[in-house]
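Student: Please work out how this folds:
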Amino acid sequence: MSRPAKKHPREVHDGPKLTGAELEARLTATWARPKGVIGWLATVDHKEIGRRYIVTALAFLAAAGLLALHMRLQLMLPDNDLMTPGEFNEAFTMHGTTMMFLFAVPVMQGVQIYLTPIMVGTRAIAFPRLTAFSYYMYLFGGLFLWAAHFLHFGPDNGWFNYVPLSGPQYGIGKRSDAWAQTITFTEIAGLAVAVTLVATILKQRAPGMTLARMPIFVWATLVTSLMVIFSMPSVALVSGLLLSDRLVGTQFFNPAEHGDPLLYQHLFWFFGHPEVYIIFLPATGFVSEIVSTFSRRSIFGYPIVVLSLVATGILAFGLWVHHMFATGLPRVGYSFYTAASMSVSIPTGLQIFCWIATIWEGRPRLQVPMLYVIAFIITFVIGGLSGVMIAAVPLDLQVHDTYFIVAHFHYVLIGGSVFPLLGAITYWYPKFTGRLMSERLGKISFWTIFLGFQLAFFPMHIAGLMGMPRRVYTYPAGMGLELPNMLSTIGSGVVAIAVLLFVINMAVSFWNGLRAGPDPWDAPSLEWATASPPPWYNFAHIPVVDSRTPLWDAGDSLPVVHGLRVDDRELLLTTVVSAAPDLREPSATPSIWPFVSAVAVAVSFIGSVFSPWALVFGVVPVGIALTAWFWPKTPEPSAEPMIT
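Tutor: Okay, here's the model as predicted:
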């Protein structure tokens, strides 16, 4: 389908006439956050919060990447003594915990927070103060974990922190407590974000944006947010039970007192495997949007892609036991989890075929975002094939806890999420900043990271098949492991250089990049119908949608809704299925109390690591902060004109 000339919303008023400049000035006065430090802390603007999530997650990525480089230097040569066993244990634990809990999920949620409201055509995210609270909880949890690392009580039992090593009998000191409480911070933040995104998608879509017209990325956000709501309580529960065992003497995981250490693994992996898809599905949403834009046609097989997202979200909850094939579970259950683990590849395969068909039938442009999509497809297919292999119990028992597994999940997680993320940052960078990233430097960094990644992680398959175990800090010479480890270390250095080039491109482009208009890519979805970067209020008028590609199909103009106040923060709520106008709802104003509440909760949580009484006495400041947060305020009537 060829793309028609794009038009932007027209301003038509049935009532009191407001000029464009006057309207924008009034909306800015209504929606802008207060100035100064207090205003910065009190912001509830989803775009600011989303940017903070993204930047903070990228900072944690850099910290975890430095630890990975340190570990690779240790393993570059046999019998190396660059790190002690204890230092290596803490390094891989901090690396894994940071990547899974402080980077992968939060960075995806940060992009979702920024983009979802403008993609569905609304002025603000649902429950904006809760969204602000979630960021501060995430930030304080991450800072606590890394403070523990620098103060020499960082966790050292792996990112999964299995009992009994993490239990009170063997986990001496506060290392496991720091890990468990960090999990509590991040899960509260993740759950809060998921609730706000689900409410935004279901009730704040632009009129006419039925469920069958939502962008694929919005569908991916909805599915992953529901997965977060159903899976994250499991890991929050298991971290709480572990803290209870360690701090107040319960025996949930102590077999000597009729506890069960396998209960820990079941609860952890009931979250842990859906988490892989919580990271992966937003990436597929990125891919669908990029493929559609750069192929110049709507996504092929839209219903198939949507149903594949839903199917993946459902099947993801039936796979967790394949992480436990070596624990001696009943053999009759293995066949079920083997079948489920293999079947989850079917909906992903359908999506890949739809993307290829879209490219085949379109007019593709191989710009940097599209290159990352192609790299994602190649790399994820390799990781998916090894995933199908280890779904078979006999092979899994042979390669379990070897570097074959390390190679597999890095192909799936980096190839399946980081490559699309880098493409998405490049694609939406004009929307974030108003400037385009350098195409030339972008291609250099792309080829560097793609080739460096293959060099770093493909040899790990070979090392694993040769018997190299995971989580060993060294290995003896003469086992044939020297070459694979040397290649992996060199590749890791190349990846680090590539990431540095990408960051340099972002920084240079922020100041000197070509200025972008509202839609430099000629894309079809609503986020490109507003300025780049968007104003505080996102849209002067809420757009009306009558197709899946509204900016390509709008004709002479994109119809808009009139009737929302300009003197007060007001949102248009629509019905869940058909997105028909339903209610006018006020949106929360900036407030310092979400920040104060997060500080009070953080002090209580961190104090509980050293004494459980901190939770008891912490109820008082937390209660005061929450009371101030939710204290009802009577709105003052205003004679300001309204758009009708």
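
Student: Every contact and neighbour count from this point should use C-alpha atoms.
Tutor: Will do.

Student: The stretch 301-450 of the chain: helices as residue ranges?
Tutor: With DSSP state H, counting those that start in this stretch as the criterion, the stretch 301-450 of the chain has helices at 302-315, 331-343, 345-361, 368-390, 393-399, 403-413, 419-433, 439-465.

Student: Could you also give me the structure for this second sequence? I'd like to compare it with the first:
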Amino acid sequence: MTEPQPNPPQSALRLHRELSEVWGRPSGLRGVLISVNHSELGLRFMIAAFLFFAIAGCLAMLIRAQLATPGGAFLDTALYNQFFTMHGSLMMFMFAVPLLEGLGMYLLPKLLGSRDLAFPRLSAFGWWCYFFGGLILLSALAAGVAPDGGWFMYTPLSSKTYSPGINADVWLLGITFVEISAVAAAVEITVTVLRLRAPGMKLTQMPLFAWYMLGTSAMMLVGFPPLILASILLELERAFGWPFFDVTRGGDPLLWQHLFWLFGHPEVYIIFLPAAGAISTILPVMARTKILGYGAIVSAILGLVFLSFGLWVHHMFTTGIPHMALAFFSAASALVAVPTAVQIFAWIGTLWKGRPEMKLPMLHLMGFFSTFVMGGLTGVMLAIVPFNWQAHDTAFVTAHLHYVLIGGFVFPMMAAAVYWMPLFTGRSALRGPGVMAFWMILIGFHGTFFLMHLTGLMGMARRISSYPDNPEWIWLNLSSSFFSFIMAAGFALFALDLLLQWLFGPRARRNPWGAGTLEWAMPLPAPDYNIASLPLPGQSALEIARGEGLLPGAPRGRREVLVVEALSGAPRHVAILPGNSALPILSASVIGGFVLLMLGGLYAVAASALVVVTAVLWQWQRWMGSARSEDLIAAAPGLFLPVHHEVPDSLARSGLVCLLIANASLFGCFLFSLGFLSVIAPNWPAPPSELAKASGLIPAAILVISLLLAALLARMKEAAGALMALPALLAALAAAGALATVLDDPGAHARNALRAAAVGYIALHCVISALLAALCVLQRRDGRIARGRTGAAPIWRIWQDYTTVTALVLIATVALQEGFL
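Tutor: From the prediction side, this is the model:
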């Protein structure tokens, strides 16, 4: 490969035209369907999230209308159960998480000095999964078959016996469909923050918002798989009778609670951290100073990420767990207040050091301080076991939850919407409506939920559609309902204010707030490509616009981004990103068809639809590598870098590592399920038949030997190992099938169901490994794997190693339980 000459300088207008042609999308409906631009997708996520917030808010108003008077006849019990279930589900899964995804997708490349996210098609795929999953949930609500078991879906009430319709299936399949989007966003954000920063930007120099989003994405990778596993297990129980949670056949309903809250409590901090990132970005600008305690805040973020996974049992203090566990989780629940307090005091110190200006974003931040701190204090109260026993499942807990979520997420997100609106639209706000909306929301919120603390302390239970004619409850509930409608009117006025700004607001000048972060170094609204050249340390916005940074323009007619070393930010190579594509919407549509077939009970047809899913996803691989060797790219004068298919440490490899972290979390939760049921669940063990024990030894041994052989062959260079490993992988798959046939009936006992699920997990990974090995063979034939070009070989090797390790662990675990080891 030769070293080319750097591109000659160009005018800013020529750079803009050149970049717009490459990074833009076709006009019309076709452009909307195939776009993979991160700015457009981020805005779609945020707009859709606010629409779901409005729908969930309307459901909340119906709930408050029902509870305004004792014995309310506004809603019948069945409809009330659907409404409060959908209210919680939409707020948690369709509003909070997608809103933070959208904000991260839109802002991170701009803050980090990049042109796009690491995997544009993955972002688009996540959007369409979110969109179609939301349509399924809303269609069920309109048809009167919405979920009705609470947004936590506790078993056994959500089992087939007590919820015989498809209501619970809508939740299990629809929410899992949406969670694909969350995991995709977590992979996207993690790799983008670590690998697509401006050259020379070390981790310790990143904007705090990037640190917050990195912590959030790490928590999503580990926190969402437990709920995905729980949903899969419960759907298997409902559809095929595998008794994971049926106490009469060796299951235990408490397993659902453990898996759900392994997700549910980190979810609170998954929601809070991006909001805190917005605060740490906006607050110094409003205070006209720099943030106080950068290092302390980063340490607090890492502390929250770690501690949040040790708190899930405090939702289960009343289930009869041992006193030692009560003490441990109570202490952990109180300890998590420490890193939160570090951030609060850093923000207060920043205000004290600076000269705060009470502009509209700052008003919303003041609403955050006055609300979230109260929610944190009641959280510490609920962490104390004796108080928790008294307040559990009362309106006090509902009030605490809303103080934390609305105070800790909604108020900061409203501040973020107002602050970054000029970046989204290029227009400034109108005077008046925004301030009035803020005061209506603040007064309405505290009037609604502060009083609910009192009704909870007086013993009023949550999740009830009517209550006795207790005099001490009547006026509190009526007042809460009255203030809730004031709050709803405030939110409506807030939305109207943003709409008026978008339609009629005056043109905003560049960097209207006087901020010092990179997203304001570009025109308003931001163009498709973000910046004309990637910024070098110390460059001004004008120099960046003139193309004096790295990778100016698009001289090769393709989407190029700079990939850096994760810690130091040193440039490593240039990644060529795929352009607009119909594959994301096609893939999401096929998966959506699978979900609908499952809801319709057409399980055999749904199984065949998985073949179509595999065929569609196979088409994604065409972008992995090039059939010809490329010259080094002149990223800047004197800096020549290879392209991504010439190096082993590509973005795809980093993305696979992140995906395997999520996979390992699911696998660990499955091992937890094996251990929990075998030790805790009643009606256990159910001894397997001697025939099953003996007949399973041979296929298990073949499976182990085949996987070890495939892992050994994967160490060979280029694609030769893949070609030789294919027979071993097919033998492993056949052995997994033979092992499944000798298992006892999975519907007879939870032991058998867990064994069958373990075999299915191994078989699925063997199929994917075989497909990746076949891909390596094809890439070798096409020239995409050759001297200096790795193609998909590193990805297959990592996946094969993971498959081998997890299969060995599962087989060893089962062998220990059966007494073979």
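
Student: ok, back up a step: adding mean neighbour count, write the helices of the stretch 301-450 of structure 1 out as a markdown table.
Tutor: Putting these into a markdown table (neighbours: other CA atoms under 10 Å) gives the following:
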| stretch | mean neighbour count |
| --- | --- |
| helix 302-315 | 19 |
| helix 331-343 | 16 |
| helix 345-361 | 18 |
| helix 368-390 | 21 |
| helix 393-399 | 16 |
| helix 403-413 | 22 |
| helix 419-433 | 24 |
| helix 439-465 | 20 |
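
Student: closest one to N538 of structure 1 among those helices?
Tutor: Smallest distance to N538 of structure 1 across these (CA to CA): 11.5 Å, for helix 419-433.

Student: dump the residue contacts of the residue most central in space within structure 1.
Tutor: A centroid search over structure 1 (CA atoms, centre = their mean) returns M108, at 2.0 Å, as the residue closest to the centre. For M108 of structure 1, the contacting residues are 54, 279, 282-283, by CA atoms under 8 Å, 6 or more residues apart in numbering.

Student: out of the helices of the stretch 301-450 of structure 1, which comes closest to P543 of structure 1?
Tutor: With CA to CA, the closest approach to P543 of structure 1 among the helices of the stretch 301-450 of structure 1 belongs to helix 419-433: 17.9 Å.

Student: The closest one packs against which elements?
Tutor: Helices and strands in packing contact with helix 419-433 of structure 1 are listed as helix 261-295, helix 368-390; criterion 3 or more CA pairs under 8 Å, 6 or more residues apart in numbering; DSSP states H and E.

Student: Would you format those as CSV with distance to C354 of structure 1 included?
Tutor: Converted to CSV, these look like this (distance: least, CA to CA, whole Å):
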stretch, distance to C354 of structure 1
helix 261-295, 9
helix 368-390, 12
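
Student: and of the ones you listed, who's closest to G618 of structure 1?
Tutor: Nearest to G618 of structure 1, of all those, is helix 261-295, at 27.4 Å by CA to CA.

Student: The closest one against structure 2, how far on average?
Tutor: With both structures laid over each other, helix 261-295 of structure 1 and its partner residues in structure 2 are 0.5 Å apart on average (mean CA distance after the TM-score superposition for structure 1).

Student: Report the angle between that helix and helix 345-361.
Tutor: Taking axes from the mean of the first three to the mean of the last three CA atoms, to 10 degrees, one finds that helix 261-295 of structure 1 is oriented at 10 degrees with respect to helix 345-361.
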